[in-house]
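Asker: please find the sequence and the predicted model below.
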Amino acid sequence: MYLKKGTYDSAIHYLRIASEAALAGRRMDNHYGYTTSLARAYDFMGQTDSAFRIIRYVNNGATRYDYISVMVTAAGLLARLHNQQHRYDSAVIYLMQERALKDSITGLETLNSIQYLTSDYQQKTLEREREKQEAVSNYKAKLKNYYFAGGILLLLLVIGVLYRINKQRSRSKKAIETAYEELKTTQAQLVHSEKMASLGELTAGIAHEIQNPLNFVNNFSEVSNELADEMNMELDKGDIAEAKLLANDIRQNLEKITFHGKRADAIVKGMLQHSRNSSGQPEPTDLNKLADEYLRLAYHGLRAKDKTFNSAVETDFDPAVGSVRIIPQDIGRVVMNLLTNAFYAVNEKTRSGVAGQEDYKPTVSISTIRETGRVRIIITDNGNGIPPEIREKIFQPFFTTKPTGEGTGLGLSMSFDIITKGHAGRLTMDSNLGSGTSFTIELPIR
């Protein structure tokens, strides 16, 4: 009654009560009948998943108890639900099952009538028996035909789906190959950009580093010019002794000019040695000297870009490290990258101006240690540290915490590959949030 009126909530409530009561009383035919109506109610409410679940339960139970009339109703409702879900192959199968079951009911009713009518007529009994056998044979033939037709339909559907999937796969493969080529090109461009950025840092550091000896050369040259003028004046006066003293001062200034000129020349030659294109072959390299040179370059490179930048620098080079077979240009790039990141970290902490850090002194340290079969380069800063949630990502390509335009996200990734793949070493990180970060380069001694 509630179902016909469209009050589905009430219908569902009472149908559940009736179904459970029938199940408790082992009246399974009534139980499956009420449960079928419950599935219809959910179907009318648009709750297809619930209707599917309930009617499948009914269909399985009715099949087990051979309740053909319930099986007919269940097959019809399943065909309808599959059709709503556009699963037409399943809908056809259940429609064929419904029709076959209806034919079976018709055949059984006919058989009962024949048995009733032939109780008095033996001859008619034999004829009815033949009709019954023919009905069963026809039923089996129809059922076989239905299943065969359903199988053919399902096979055609599967072939069509496989054809579409194969076609789509071909298009997807071509698109993936195109995207892969574009990705390789973009990655190569980004790697080139990272190398150029590293070269820019190196160039800025060289320019700033060479400025000091050039300043000395300029200053002593100006002083020597003044002393030469004074010496000429003393010679004009005839004061030879004073002129000789001035000439001696000029000589000392010239010696200092020569000293600082050679110092500038050494800086340029050293940096050209480290910045030239890598041959890819390891060569004996003074690791302490390399680390010290790139420390100064990284520091002066940042000073050249930001005049307000300042940081304490600490070094602890183990004399026992000596000469190690490495690719100096590649290791120099790694050290430069790690030091630049360290100076960036302490500079960011200085700029943040967090309360309670008024006595904060930005410090970056670099040290080397020789151990059995290996050497280590340790670069430490007392910046803000790296948050735990991103520590596993820092060596991934294109990952960066810097603002847009300040980093490509390839520096640590390239450094990791240079150490692990190019030198069979290790690059590890240890960080404490709020206290700072330490990177350790481990290189085998070969």
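Answerer: Great, that's in hand. Numbers count the residues shown, from 1 in each chain.

Asker: for the rest of this, base every contact and every neighbour count on C-alpha atoms.
Answerer: Noted.

Asker: from E131, how far off is G107?
Answerer: Going from G107 to E131 by Cα to Cα, to the nearest Å gives 10 Å.

Asker: the two: which has the busier surroundings?
Answerer: It is G107, of G107 and E131, that has more neighbours when counted by other Cα atoms under 10 Å, with 20 against 16.

Asker: could you find the closest non-adjacent residue to that one?
Answerer: A135 (6.3 Å; Cα to Cα, 6 or more residues apart in numbering).

Asker: that neighbour: neighbour count?
Answerer: 19.

Asker: helix/strand/coil for it?
Answerer: helix (DSSP: H, G, I helix; E, B strand; the rest coil).

Asker: correct me, but it touches L108?
Answerer: No. With contact defined as Cα atoms under 8 Å, A135 does not reach L108; the gap is 9.2 Å.

Asker: and the contacts of the host helix or strand of A74?
Answerer: Assigned by DSSP states H and E, A74 belongs to helix 68-84. Residues outside helix 68-84 that contact it (Cα atoms under 8 Å, 6 or more residues apart in numbering): 29, 32-33, 36, 40, 48, 52, 55-56, 58-59, 62-63, 88, 90-95, 97-99, 101-102, 105.

Asker: list the buried residues in that helix.
Answerer: If you call a residue buried by 16 or more other Cα atoms under 10 Å, then helix 68-84 has these buried ones: 68-82.

Asker: what's the following helix or strand after it?
Answerer: helix 88-117.

Asker: so how far is I12 from the closest residue in space to S50 that isn't next to it in sequence?
Answerer: Distances taken as Cα to Cα, 6+ apart put Y42 closest to S50, at 6.5 Å, once the chain neighbours are dropped. Distance of Y42 to I12, given as Cα to Cα: 8 Å.

Asker: now T258
Answerer: 103 Å.

Asker: ok, K5 next?
Answerer: From K5 to I12 the distance is 13 Å (Cα to Cα).

Asker: more neighbours, those two?
Answerer: I12 (21 against 8).

Asker: that one: which element?
Answerer: Using DSSP H and E, I12 falls in helix 8-24.

Asker: check contacts around F395.
Answerer: By Cα under 8 Å, 6+ apart, F395 lies in contact with L412, S413, F416.

Asker: so it: helix, strand or coil?
Answerer: Classification of F395 using three-state DSSP returns coil.

Asker: second structure follows, compare the two:
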Amino acid sequence: MPDALLPFLLIGPVLLLLVGGIIGILVREQRRRLQQEREKHLLLEQQNERLEQQVQQRTADLQQSLDHLQATQRQLIQSEKLASLGELTAGVAHEIQNPLNFVLNFSEVSVELVQELKEEVLHQLPATTMAPAAELLQNLEDNLQRITQHGQRAGGIVQGMLLHARTSASERQPTNLNALTDQFLRLAYQGMRAKDRTFNITIETHFAPDMELVRVAPQDIGRVLLNLFNNALYALRKRQQAQEPGYKPLLQVTTQCRSGQVELRVCDNGPGIAADVLDKIFQPFFTTKPTGEGSGLGLSISYDIVTQGHGGQLLCQTQEGAYTEFIMRLPA
């Protein structure tokens, strides 16, 4: 073989060695990268596990802190909810009050116009049309009187809404407890009727005729009354929905004067309160209502207003399956 061909014969093995070396390098590099990926994946799993443990620990710490802050939370919820509700109620009440005033004013003016027609025009009509015209005018006057009556009733509800919306809880003034009770009773009943038009009950009121003005914060006592009435109406509706044969829902509201005290009783013949939860009803956040239907704050707030805010008493008497009666006593 000529020496000139020898270099060419060596090129093949050299190229094979180079290619083999390159492939080996690439394989090792790929293995190294895979190993790095596995190590990274393992590291991420470990970090995720540690992070999850930290989250669980911090969640447990947060839950423990929330449990310790329950009393503070109650105060915040009370003030914020009442403030928001007060602003909303006041806004709605003012929006209703203006058109309601127009309805009442025009109704009263229309009654006067009907009277003028009766006095000045009716007798001028032919005998054949006088009787039908008189009947039409009388029907018109009756309808206008109904409009005025229900408009005044709506006005009372609006005034109750405005009273409930006030936030100056510390200001006391001489208050007609009978009128305040009647006002919030109507407000609560109309509110329940707005939710369920089929809801009808018998309401009996026995207001003490000799009741003198009581020095209270009317907006606060109004909230108490609204809570008591709403609870009673809810209980009556709940038992009514059970469709017991012969059941007739009844709400009795009584005021009376005692020695140095005034007393209000709100009694319903609803399902009553179970004995095992009776001692919890004034605790904050306790409720027997389904989720979303009660915050468990109403009676707690009412109890604080009556006992701490006014130096009075708020008691409950009940018999499961028969009745529930709340008794509020305030210094006269």
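Answerer: Everything's here; your move. Predicted model, so just to flag it, every value in this text is computed and none were measured.

Asker: where does the helix holding A74 of the first structure end up in the second structure?
Answerer: Aligned by TM-score structural alignment, helix 68-84 of the first structure falls on no residue of the second structure.

Asker: how far away from the center of its chain is that helix?
Answerer: 47 Å (Cα atoms, centre = their mean, to the nearest Å).

Asker: ok, stretch 122-136 of the second structure next?
Answerer: On Cα atoms, centre = their mean, the centre of stretch 122-136 of the second structure falls 54 Å from that of its chain.

Asker: circling back: can I get the contacts of F395 of the first structure in JSON lines with distance to R391 of the first structure, secondary structure and neighbour count?
Answerer: Shown next, in JSON lines, are the contacts of F395 of the first structure (distance: Cα to Cα, whole Å; DSSP: H, G, I helix; E, B strand; the rest coil; neighbours: other Cα atoms under 10 Å):
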{"residue": "L412", "distance to R391 of the first structure": "12", "secondary structure": "helix", "neighbour count": "21"}
{"residue": "S413", "distance to R391 of the first structure": "13", "secondary structure": "helix", "neighbour count": "16"}
{"residue": "F416", "distance to R391 of the first structure": "14", "secondary structure": "helix", "neighbour count": "20"}
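
Asker: can you list these in JSON lines and add distance to N382 of the first structure?
Answerer: Below are those laid out as JSON lines (distance: Cα to Cα, whole Å):
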{"residue": "L412", "distance to N382 of the first structure": "19"}
{"residue": "S413", "distance to N382 of the first structure": "22"}
{"residue": "F416", "distance to N382 of the first structure": "22"}
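
Asker: just give me which of those are shared by the second structure.
Answerer: Here is what carries over to the second structure from the contacts of F395 of the first structure, by both residues aligned by TM-score structural alignment, their matches' Cα atoms under 8 Å: L412, S413, F416.

Asker: and the last one, what pairs with it in the second structure?
Answerer: Yep, that's F416 of the first structure we're talking about. Using TM-score structural alignment, F416 of the first structure lines up with Y303 in the second structure.

Asker: how close does its match sit to I147 of the second structure?
Answerer: 39 Å.

Asker: quick one, helices of the stretch 201-332 of the second structure?
Answerer: 218-241, 298-304, 310 (DSSP state H, counting those that start in this stretch).

Asker: ok, then the element right after the second one?
Answerer: Right, the one you point to is helix 298-304 of the second structure. Using DSSP H and E, the next helix or strand after helix 298-304 of the second structure towards the C-terminus is helix 310.

Asker: and stretch 430-440 of the first structure, end to end?
Answerer: 8 Å.

Asker: so that stretch aligns onto which residues of the second structure?
Answerer: Residue span in the second structure matched to stretch 430-440 of the first structure, by TM-score structural alignment: 317-327.

Asker: picking up where we left off before, which residues of the second structure does the helix holding I12 of the first structure align to?
Answerer: Counting by TM-score structural alignment, helix 8-24 of the first structure has no counterpart in the second structure.

Asker: gap between the nearest residue to L330 of the second structure once chain neighbours are set aside and L104 of the second structure?
Answerer: The shortest distance from L330 of the second structure to any non-neighbouring residue, by Cα to Cα, 6+ apart, is to G312 (4.5 Å). Counting by Cα to Cα, the separation of G312 of the second structure from L104 of the second structure is 40 Å.

Asker: if I look at the most centrally placed residue in the second structure, how far off is N227 of the second structure?
Answerer: For the second structure, the residue sitting closest to the mean C-alpha position, by Cα atoms, centre = their mean, is G294 at 7.1 Å. Going from G294 of the second structure to N227 of the second structure by Cα to Cα gives 11 Å.

Asker: same deal with Q240 of the second structure?
Answerer: The value you get for Q240 of the second structure to N227 of the second structure, if Cα to Cα is used, is 20 Å.

Asker: what ranges do the strands span in the stretch 101-250 of the first structure?
Answerer: Remark: no strands are assigned in the stretch 101-250 of the first structure by DSSP state E, counting those that start in this stretch.

Asker: can you pull out the helices in it?
Answerer: Counting by DSSP H, counting those that start in this stretch, the helices of the stretch 101-250 of the first structure are 122-237, 240-275.

Asker: rebuild those as CSV, extending it with distance to T372 of the first structure.
Answerer: As requested, the helices of the stretch 101-250 of the first structure are exported to CSV (distance: least, Cα to Cα, whole Å):
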stretch, distance to T372 of the first structure
helix 122-237, 32
helix 240-275, 27
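
Asker: nearest to D306 of the first structure among the ones you listed would be which one?
Answerer: Of all the helices of the stretch 101-250 of the first structure, the one in closest proximity to D306 of the first structure, counting by Cα to Cα, is helix 122-237 (11.2 Å).

Asker: just want the angle from the closest one to helix 411-420.
Answerer: Helix 122-237 of the first structure and helix 411-420 are oriented at 90 degrees to each other (axes from the mean of the first three to the mean of the last three Cα atoms, to 10 degrees).

Asker: what packs against helix 122-237 of the first structure?
Answerer: Contacting helix 122-237 of the first structure under the criterion 3 or more Cα pairs under 8 Å, 6 or more residues apart in numbering; DSSP states H and E are the following elements: helix 88-117, helix 240-275, helix 287-305, helix 328-352.

Asker: how about the ones you listed in CSV, adding distance to S193 of the first structure?
Answerer: Supplementary listing: these in CSV, determined by distance: least, Cα to Cα, whole Å:
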stretch, distance to S193 of the first structure
helix 88-117, 56
helix 240-275, 16
helix 287-305, 18
helix 328-352, 14
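
Asker: so which of these comes closest to A188 of the first structure?
Answerer: helix 328-352 (17.3 Å).

Asker: what's in contact with the closest one?
Answerer: Residues outside helix 328-352 of the first structure that contact it (Cα under 8 Å, 6+ apart) are 198, 274-278, 282-283, 285, 290-291, 294-295, 297-299, 302, 309-311, 360, 362-364, 379-385, 411-412, 415, 418-419, 437, 439.
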